[in-house]
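In: Model the following, please.
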Amino acid sequence: MLAYRHAFHAGNHADVLKHLVLTQVLRYMAEKEKPYTLVDTHAGAGGYSIEGKYAQKKGEYVHGVSKLWDAKDLPEPLARYMEPVRLFNPDGQLRQYPGSPAIANLLMRDTDRLRVYELHPTDYRILETYLSTRPNTQVSDKDGFSAMRAELPPPSRRAVVLMDPSYELKTDYGKVVTALREGLERFAEGVFLIWYPQLQLLEAAQLVQRLKAAADAGAKKGWLHVRLTVEQQEDVRGFGMLGSGMFVVNPPFTLHDDLQASMPYLVDKLGQYDGANFLLEQRTS
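Out: This is a model prediction of the structure:
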């Protein structure tokens, strides 16, 4: 949706969970010398100012990355997630938050291929400038769902696909499921990372079961599902995000243990009510 700007939500609890998973997966992919491709279907602007008017309007980072910035007792996976965040703030103050393209830029090797898609014209221009000098990179102002078909299978037969639309349009739920099915048909070995908001909507409630069915039908190495619930629903109309989740198809074998070590800590630090909780489940093939 072209009206959506992630800058309002930069560094919130959902970004922490999404980027914790992303950093663990990218680090795992880099353990092998053979290059890999990252396809980011809804890339955003690349990075965001925490001090800017958008982030300050809602201040969601206060209950997100800010809670981890000065922590001295971070579990190792969370400490690894914070490394690119700190690299993005070289003066030692939390002023900027790296989006997924910036995290990729900081963690990927020059030989790895980066393919990013962003429809919002302003964010696209910012992203294109930010990644202009990175080798093996293409920035496109095309629909990421549709363009993904041309990206798979990748030349090296190693790929990660990140899908995190805004879901402000209910049609995004169906598009995510369709994209996963088509992606698995083209490249059943690919690692697919799908972020979703935890909302009291029928489409949101049904999404994970639909993703599980798609993964069970087409994935080589099963799936992993993690959800972090940080808020309780106070709006009688059912509006408001309670938390978010990540659904990972063909997950690295290390990811479950990394999340098991991290999620209780995130519940304690980011939870905004006594009932804050997490869910972690996995099916292996």
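In: hey, let's count contacts and neighbours off CA atoms from now on
Out: Fine.
In: any chance you could map the helices in this protein?
Out: Along the chain, the stretches classed as helices by DSSP state H are 13-29, 53-58, 66-69, 76-87, 100-107, 121-130, 144-151, 171-186, 202-218, 255-270.
In: One more, please, to line up against the first structure:
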Amino acid sequence: MLSYRHLYHAGNHADILKHYTLCRILSYLTQKDKPLRYIDTHAGAGRYDLNTSEAQKLQEYNDGIGRIRNAPKTPALVKDYLNLVAKCGSNNSYSYPGSPWLAAQLLRPYDRLELCELHPQDFPRLEKTMSAFKNSHCYDVDGFQKSASLLPPVERRGVVFIDPSYELKQDYSKVADHLQVLTRKFSTGVYAIWYPIVNSDQVARLHRAVRKQQHEKIACYELSVTADEAAKGMRGSGMIVINPPWSLTAEVTEFLEFAAPLVATDGGSHWRALDTL
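Out: So this is what the prediction gives:
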């Protein structure tokens, strides 16, 4: 099932949480002068032109990146993220970066990017976007299947970013099952898993499934644009991070304290940053 197109939603409240978190993970890991491998299981198009008719249809970026871009008294680390986002555009293009583009900006020439995307419209765009980065490799395959074959990395250091569309309800259990497969092959890697908050029971089951795997360290961050748990549609999203950098929870907490009031839709919002899930 490949009906989901992220171009309609690029730059929304879910993107700012997952991409800020990813940027902080990579910024920390690249402080050490040792090679790193980055694996993206659902890479998307890599970059999204917000002037297109698809992006303009919903204009979700206005209530996500747009609100934090124009905010006063922005924390320094959030400014770093915003500067990267601004770098993605050009004089003739208002764009928002996907996770592959952000990762490529933060990684070094001797690091490697392995990017999987199965959608027939997004894969050519991903290849075009990432052609400027010679240390990247794009695969027109199912990222759930391919990522396991890429582990363990010869670099012995790695980040796996898992960000499916959750078009199918079973994706929640599929993500948990796949995480267990990956961590058995490479237990010391950093795994960043994004999930939507639509149904609280589905999220609770995902959390239980991950906790049962008994990873040494599991952090969890959530941002909801409303405090109303009965609100329809995707009211928020979350990140589960296995083996998070020691500074990550404090940095994401600062971001959530800053961003949550800005993206609230009804005068209320909800967020949490758990160092242990």
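In: one step back: just put the helices of structure 1 in a markdown table and tack on distance to Gly46 of structure 1 and mean neighbour count.
Out: Formatted as a markdown table, the helices of structure 1 follow (distance: least, Cα to Cα, whole Å; neighbours: other Cα atoms under 10 Å):
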| stretch | distance to Gly46 of structure 1 | mean neighbour count |
| --- | --- | --- |
| helix 13-29 | 13 | 22 |
| helix 53-58 | 14 | 16 |
| helix 66-69 | 19 | 17 |
| helix 76-87 | 12 | 18 |
| helix 100-107 | 5 | 20 |
| helix 121-130 | 5 | 17 |
| helix 144-151 | 15 | 17 |
| helix 171-186 | 21 | 18 |
| helix 202-218 | 26 | 16 |
| helix 255-270 | 24 | 18 |
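In: how about JSON lines for the ones you listed, with distance to Ala3 of structure 1 added?
Out: Output for these, formatted as JSON lines (distance: least, Cα to Cα, whole Å):
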{"stretch": "helix 13-29", "distance to Ala3 of structure 1": "19"}
{"stretch": "helix 53-58", "distance to Ala3 of structure 1": "13"}
{"stretch": "helix 66-69", "distance to Ala3 of structure 1": "26"}
{"stretch": "helix 76-87", "distance to Ala3 of structure 1": "26"}
{"stretch": "helix 100-107", "distance to Ala3 of structure 1": "20"}
{"stretch": "helix 121-130", "distance to Ala3 of structure 1": "10"}
{"stretch": "helix 144-151", "distance to Ala3 of structure 1": "17"}
{"stretch": "helix 171-186", "distance to Ala3 of structure 1": "15"}
{"stretch": "helix 202-218", "distance to Ala3 of structure 1": "21"}
{"stretch": "helix 255-270", "distance to Ala3 of structure 1": "28"}
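In: Please identify which of those helices is closest to Leu224 of structure 1.
Out: Set against Leu224 of structure 1 and scored by Cα to Cα, these come closest in helix 255-270, at 7.4 Å.
In: mean shift of that closest one relative to structure 2?
Out: Superposed on structure 2, helix 255-270 of structure 1 shows a mean distance of 1.0 Å to its aligned residues (mean Cα distance after the TM-score superposition for structure 1).
In: What is the corresponding segment of structure 2 for that helix?
Out: Matched against structure 2 by TM-score structural alignment, helix 255-270 of structure 1 falls on residues 248-263.
In: Thr229 of structure 1: which of the helices of structure 1 is closest?
Out: helix 255-270 (7.7 Å).
In: Might you calculate how far that closest one sits from the centre of the chain?
Out: How far helix 255-270 of structure 1 lies from its chain's middle: 16 Å, per Cα atoms, centre = their mean, to the nearest Å.
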